[in-house]
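**Q** below: sequence and its predicted model.
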Amino acid sequence: MRAFAELLDRLSLTASRNAKLVLVRDYLRATPDPDRGWALAALTGDLGFDAAKPAMIRKAVEARVDPVLFGWSYDYVGDLAETVSLIWPAPTDHRPNREPELSEVVDALRRAGRNEVRPLIEGWLDALEPKGRWALLKLVTGALRIGLSARLAKTAAAMIRPDAVSAPPDPDGDERTQSLAPVDVSDIEEVWHAIDPPYVDLFAWLEGRAERPSPDAPGRFRPVMLAVALDEAADFAKLSPADYAAEWKWDGIRVQAVREQGVAKLYSRTGDEISGAFPDVMQALTFEGAIDGELLVMREGQPAPFGDLQQRLNRKTVDAKLMAAHPAGVMAYDLLAADGEDLRSLPLTERRARLAAVVAQHGGERLQLSPQVEYADWDQLARLRADPPVGAAAEGLMLKRWDSSYLAGRPKGPWFKWKRDPHVIDAVLMYAQRGHGKRSSFYSDYTFGVWTDEGALTPVGKAYFGFTDEELKQLDKFVRDHTVERFGPVRSVRAERDFGLVLEVAFEGLQRSSRHKSGVAMRFPRVSRIRWDKPAREANTITDVMALLDAIEGGGGRVAKSLKN
């Protein structure tokens, strides 16, 4: 456990991508099985413990420490694991406690019932030093927050053989020498969903001690191909419209629908299975193969805005009423496999033709072919992007080379995403809360509002990114200097007609919401600019916001910039 704690601590304090790679690679090289496998599962988000909840940890510490003191400490620190690791008292019975190994913790938690988890955690907290306690609680809650993506962790795993990078393939074809060649991270992702933690077979292959695990499990997830953002100024000068197919970038969630040998599954773009939340979709799909597409709510054959789909997301089960009110389907734009044949190496033109045939034979509204956008030049495509005929269901365009293979990861050149310009409003800062991890000492989570007809502020969203580190310090100082009230970890900030901080907020969309006092909810809000120069009274009103929402729902063009005064 000590080595894992040291790894997490150093990762949390390291900003460099390459430095993080080296840290994880060296840990995986030095740590034996099965500990390194459980660590990799934790780093990639594939390790969770259903019986362990944050509320259980709070109860445990409140039994050892004055609850008021703990509450004040938690409010100040802002991170549960860090607070508990520092405030946890030394055991009073002076019994010797041995620090647990990572695999011991994982095995015990996987076997434990709900009533057994808290005593286990308390015993481990007694045995560990503060850094180990912090790592333990991060592991248990699954909230690592160390700035490491799952793909980066897998990339580090691909580098664990000491001589893998420098050893060339043997021209005579010797298998032992050939195995020294570097492993590509896409090869790991190809087998990832066919293997289970602690990945003993995976490490045996990566170290050249065994063959590559088979990826051919029916119903498996295929690593997705991602697009890079289009730079209009730089990219259009180098690209030819004739080389690229255009289609709408649908405002749903990226999914992979798979039916193979009687196994049917629906995956998110990160490989999480979401079949249970969409049984109506899975029951209606009858093809044999793997389709890449967008999950949307479909009404009378037309895709609905993201807000409709959001009613069905993040649910383990759904009832008939919800499925009837929000019928979901897949807008298909690529075919990865069909009838046992892997099609990813084929050019897009051939995959698209095969996909069109599959959809045509399928029938029904649960599976539709994503239409291609006809255009003659970039100017015409730009006009369509600014005011799409499909309205709010599209958030921009995709450009895909006709000759492109389906490659895992985000290769530069084959696919581009050209999102519509975001909506922008001016809002007033109302509340602030401490962040987590590196930001636990700063007020970095901001609630902002707009003016009502009565001259009061009503909250319309929250944002916690979009500003630089230097701007964060300035925002944090403003919050501290102008706090008027406290509600636990939340500070109410002075916000009046004649005094307040205006934030320029960019966001991707709006939807009506009965859960919010203002009646609206924003999608992906972020702070795009701090308006130190703008009087609070000149911020936008709820009437402005509702007018924008009406325009979005009506399928109008971008009216966002008109909201800024």
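**A** Now that the structure is in, tell me what you want to look at.
**Q** going forward, measure contacts and count neighbours with C-alpha atoms only.
**A** Will do.
**Q** and the helices in the stretch 301-450 of the chain?
**A** 306-310, 320-325, 348-362, 378-386 (DSSP state H, counting those that start in this stretch).
**Q** so which of these is nearest residue 427?
**A** helix 306-310 (21.9 Å; CA to CA).
**Q** what segments of the stretch 451-565 of the chain are strands?
**A** With DSSP state E, counting those that start in this stretch as the criterion, the stretch 451-565 of the chain has strands at 457-463, 483-487, 490-493, 502-507, 509-512, 520-523, 526-531.
**Q** now the element after the host helix or strand of residue 86, going C-ward?
**A** Per DSSP states H and E, residue 86 falls inside helix 80-87. The element immediately downstream of helix 80-87 (helix or strand, assigned by DSSP H and E) is helix 102-111.
**Q** that next one packs against which elements?
**A** Where contact means 3 or more CA pairs under 8 Å, 6 or more residues apart in numbering; DSSP states H and E, helix 102-111 is packed against helix 35-43.
**Q** re earlier: dump the strands of the stretch 451-565 of the chain to a markdown table, plus distance to residue 400 and mean neighbour count.
**A** Formatted as a markdown table, the strands of the stretch 451-565 of the chain follow (distance: least, CA to CA, whole Å; neighbours: other CA atoms under 10 Å):
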| stretch | distance to residue 400 | mean neighbour count |
| --- | --- | --- |
| strand 457-463 | 32 | 21 |
| strand 483-487 | 50 | 13 |
| strand 490-493 | 46 | 20 |
| strand 502-507 | 26 | 22 |
| strand 509-512 | 25 | 21 |
| strand 520-523 | 26 | 18 |
| strand 526-531 | 29 | 18 |
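**Q** may I see those strands organised as JSON lines, with distance to residue 182 added?
**A** Formatted as JSON lines, the strands of the stretch 451-565 of the chain follow (distance: least, CA to CA, whole Å):
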{"stretch": "strand 457-463", "distance to residue 182": "41"}
{"stretch": "strand 483-487", "distance to residue 182": "54"}
{"stretch": "strand 490-493", "distance to residue 182": "49"}
{"stretch": "strand 502-507", "distance to residue 182": "41"}
{"stretch": "strand 509-512", "distance to residue 182": "43"}
{"stretch": "strand 520-523", "distance to residue 182": "41"}
{"stretch": "strand 526-531", "distance to residue 182": "40"}
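**Q** want to compare, so here's the second one:
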Amino acid sequence: MRAFAELLDRLSLTGSRNAKLVLLRDYLRATPDPDRGWALASLTGELVFDAAKPAMIRKAVEARVDPVLFGWSYDYVGDLAETVALIWPADRDHRPNREPELGEVVEALRTAGRGEVRGLLEGWLDALEPKARWALLKLMTGGLRVGLSARLAKTAAAMMRPAAVSEPPDPDGGEVVTALEPVDVSDIEEIWHALTPPYADLFAWLEGRAERPSGDAPGRFRPVMLAVAIDEAVDFERLDPADYAAEWKWDGIRVQAVREDGVEKLYSRTGDEISGAFPDVMAGLTFEGAIDGELVVWRDGMVAPFGDLQQRLNRKAVDAKTMAAHPAAIVAYDILARDGDDLRGLALAERRARLEAVTANGGDRLHLSPIVSYSTWEELGRLRADPPVGAAAEGLMLKRWDSPYLAGRPKGPWFKWKRDPHVIDAVLMYAQRGHGKRSSFYSDYTFGVWTEEGVLTPVGKAYFGFTDEELKQLDKFVRDHTIERFGPVRSVRADRDFGLVLEVAFEGLQRSTRHKSGVAMRFPRVSRIRWDKPAREANTLDDVMDLLDAIESGGGRVAKPLQA
């Protein structure tokens, strides 16, 4: 556990993407199987221990520490794993004579029953030092929070491949050196769903000791092709409109639907399987192959706002009532495989023709994303500003007609041209401690707008959009102007004569019965700190509701039937 703990600690304290990659690459090179495989599985979210729950961890520590002291400590630190790691009073009289290895911990947790986990946990915490305790608890709960995405972890694995390997001497006594082809992260993603932890076959291939594992399992996930944001000032000068197809950027979630040899899967853009939450979609698909598209709620022949789709997201299962009220479907914009043939190497124009044939009889669960007709960038810009699909479109996608389907985010073939976000001025009301490297800062901010009665009502929460230096300034403001404390949450002074105004950008609004204000924001973030603006001049709830009405029913913001 010690090497794994050191890795997590250094990753959490390292901001540079490249430095994180080097840290993980070096760890994977130096650590033997199976520990490095279990580490990679944990960093990519592939390890889940159903018997290890935060409540059990709290019970274990409260059995050895005064619960009030633990509660105060937890409120101050703001992170369960860090608090327990620091406060745990090891039983020195019964301390194990060695620290457990990572593989030993994983194997024990995978086979242990719910009643056995607490005893295992206590023994491990007694044997480990604080840093390793923290890593153990992060491993158990799955909340690593070290600033490393699953794709970045796979990228580091690809980087561990050597340029060449030495083989046993030939009969003449000379050493045989074999050059190895570099491995890209897309090569790993292509086979990832055919692999199982702790990935011994993956590492054998990366180190040149074995052939590439097969990724030809039916129903597998294909690495997605991503777009880059267009630079209006530069890109339009050098791009020819005739070379690019334009489509609406649908306001849903990116999915890949696969039906091969009786295996049916629905994946998110990161490769997580979400089939169980959308059985109605999967049951309505009839093609044989792999479709790339946007998962939406489809009602009355049109794409519904994203708020409707949220009623279906983050569920392991769904009941008939929810499916009937929020019927899901896929708006397809690409086809990756058909009847056993891999189509990704074809030009977009050829793939589009095959996609049209598949979706012609797609039923209620599969619809073709229409091509937007335009002749100049200026004309397309006017459509982007006032799209006929309104709230269901975030903007436009531009795709070269001759582009193959390439994994990753290549520069040039695909662009995204998002609409400008909505912006309001709101007043900071509450702040909460962050997690991981932000656990010492008040970095999660609840903000509100003025009601007719002259009081603030919360309309959203943001925890990004500001720089590290601005975070320090915000944290100081919170500490200097706290009027009440509720555990890790602080209420700050906010009235007509005093308060901090935040300019908040967001992608959309929807009505919500769960929020006191009656609205919920999509993707809110702090776009600017208005140190200069008096709190009384912040927006009102009437302003927000007027904007919601406009989104729903006016100014080209209402969802209308799909059209080219």
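**A** Happy to help now that I have it. Computed from a predicted structure; not experimentally measured.
**Q** superpose the two chains and report the TM-score.
**A** Overlay of the two chains. TM-score (TM-score structural alignment, normalised by the length of structure 2): 0.95; 549 aligned residues with a CA RMSD of 1.5 Å.
**Q** and the helix holding residue 86 of structure 1, what's buried?
**A** By neighbour count on 16 or more other CA atoms under 10 Å, the buried set for helix 80-87 of structure 1 is 80, 81, 82, 83, 84, 85, 87.
**Q** give me the mean deviation of that helix from structure 2.
**A** Helix 80-87 of structure 1 differs from its equivalent in structure 2 by a mean of 0.8 Å after superposition (mean CA distance after the TM-score superposition for structure 1).
**Q** report the aligned residue range of structure 2 for that helix.
**A** Residues 80-87 of structure 2 are matched to helix 80-87 of structure 1 when aligned by TM-score structural alignment.
**Q** starting at the chain centroid, how far to the matching stretch?
**A** Distance of stretch 80-87 of structure 2 from its chain centroid, counting by CA atoms, centre = their mean, to the nearest Å, is 26 Å.
**Q** neighbouring contacts of it?
**A** Identification of contacts with stretch 80-87 of structure 2 by CA atoms under 8 Å, 6 or more residues apart in numbering yields 54, 61, 65, 70, 73-74, 77, 125, 130-131, 133-135, 137-138.
**Q** cutoff 6 Å now
**A** 74, 130, 133, 134, 137 (CA atoms under 6 Å, 6 or more residues apart in numbering).
**Q** pull out the buried residues from those residues.
**A** By 16+ other CA under 10 Å, the contacts of stretch 80-87 of structure 2 give 74, 130, 133, 134, 137 as buried.
**Q** using JSON lines, lay out the residues you listed together with distance to residue 557 of structure 2 and secondary structure.
**A** Converted to JSON lines, those look like this (distance: CA to CA, whole Å; DSSP: H, G, I helix; E, B strand; the rest coil):
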{"residue": "74", "distance to residue 557 of structure 2": "46", "secondary structure": "helix"}
{"residue": "130", "distance to residue 557 of structure 2": "54", "secondary structure": "helix"}
{"residue": "133", "distance to residue 557 of structure 2": "52", "secondary structure": "helix"}
{"residue": "134", "distance to residue 557 of structure 2": "48", "secondary structure": "helix"}
{"residue": "137", "distance to residue 557 of structure 2": "47", "secondary structure": "helix"}
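**Q** closest one of those to residue 393 of structure 2?
**A** residue 137 (41.4 Å).
**Q** and the closest one, what does it touch?
**A** Here residue 137 of structure 2 is in contact with residue 81 (criterion: CA under 6 Å, 6+ apart).
**Q** gap between it and residue 128 of structure 2?
**A** Using CA to CA, to the nearest Å, one obtains 11 Å as the distance from residue 137 of structure 2 to residue 128 of structure 2.
**Q** show me which of the buried residues of helix 80-87 of structure 1 is closest to residue 497 of structure 1.
**A** residue 80 (36.6 Å).
**Q** roughly how far does the closest one sit from residue 243 of structure 1?
**A** For residue 80 of structure 1 relative to residue 243 of structure 1 (CA to CA), the value is 52 Å.
**Q** which residues touch residue 160 of structure 1?
**A** Contacts of residue 160 of structure 1 by CA under 6 Å, 6+ apart are 25, 29.
**Q** what about 7 Å?
**A** For residue 160 of structure 1, the contact set (CA atoms under 7 Å, 6 or more residues apart in numbering) comprises 25, 28, 29.
**Q** could you do residue 189 of structure 1 as well?
**A** residue 223.
**Q** helix/strand/coil for it?
**A** The three-state assignment at residue 189 of structure 1 reads helix, by DSSP: H, G, I helix; E, B strand; the rest coil.
**Q** before we move on, back to that, the strands of the stretch 451-565 of structure 1: which one's closest to residue 551 of structure 1?
**A** It's strand 509-512; of those, that one is closest to residue 551 of structure 1 (CA to CA) at 10.3 Å.
**Q** residue nearest the middle of structure 1, spatially speaking?
**A** residue 270 (7.9 Å; CA atoms, centre = their mean).
**Q** mind checking how far that residue is from residue 248 of structure 1?
**A** Residue 270 of structure 1 is 21 Å from residue 248 of structure 1, by CA to CA.
**Q** mean neighbour count and distance to residue 369 of structure 1 for the helices of the stretch 301-450 of structure 1 - can I get that in CSV?
**A** Listed next are the helices of the stretch 301-450 of structure 1 as CSV, based on neighbours: other CA atoms under 10 Å; distance: least, CA to CA, whole Å:
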stretch, mean neighbour count, distance to residue 369 of structure 1
helix 306-310, 20, 19
helix 320-325, 12, 22
helix 348-362, 17, 6
helix 378-386, 15, 19
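**Q** to residue 186 of structure 1, which of the ones you listed lies closest?
**A** helix 348-362 (19.5 Å).
**Q** for that closest one, packing partners?
**A** Secondary-structure packing of helix 348-362 of structure 1 (3 or more CA pairs under 7 Å, 6 or more residues apart in numbering; DSSP states H and E): strand 328-338, strand 367-369.
**Q** redo the ones you listed as JSON lines? Include distance to residue 517 of structure 1.
**A** Listed next are these as JSON lines, based on distance: least, CA to CA, whole Å:
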{"stretch": "strand 328-338", "distance to residue 517 of structure 1": "28"}
{"stretch": "strand 367-369", "distance to residue 517 of structure 1": "37"}
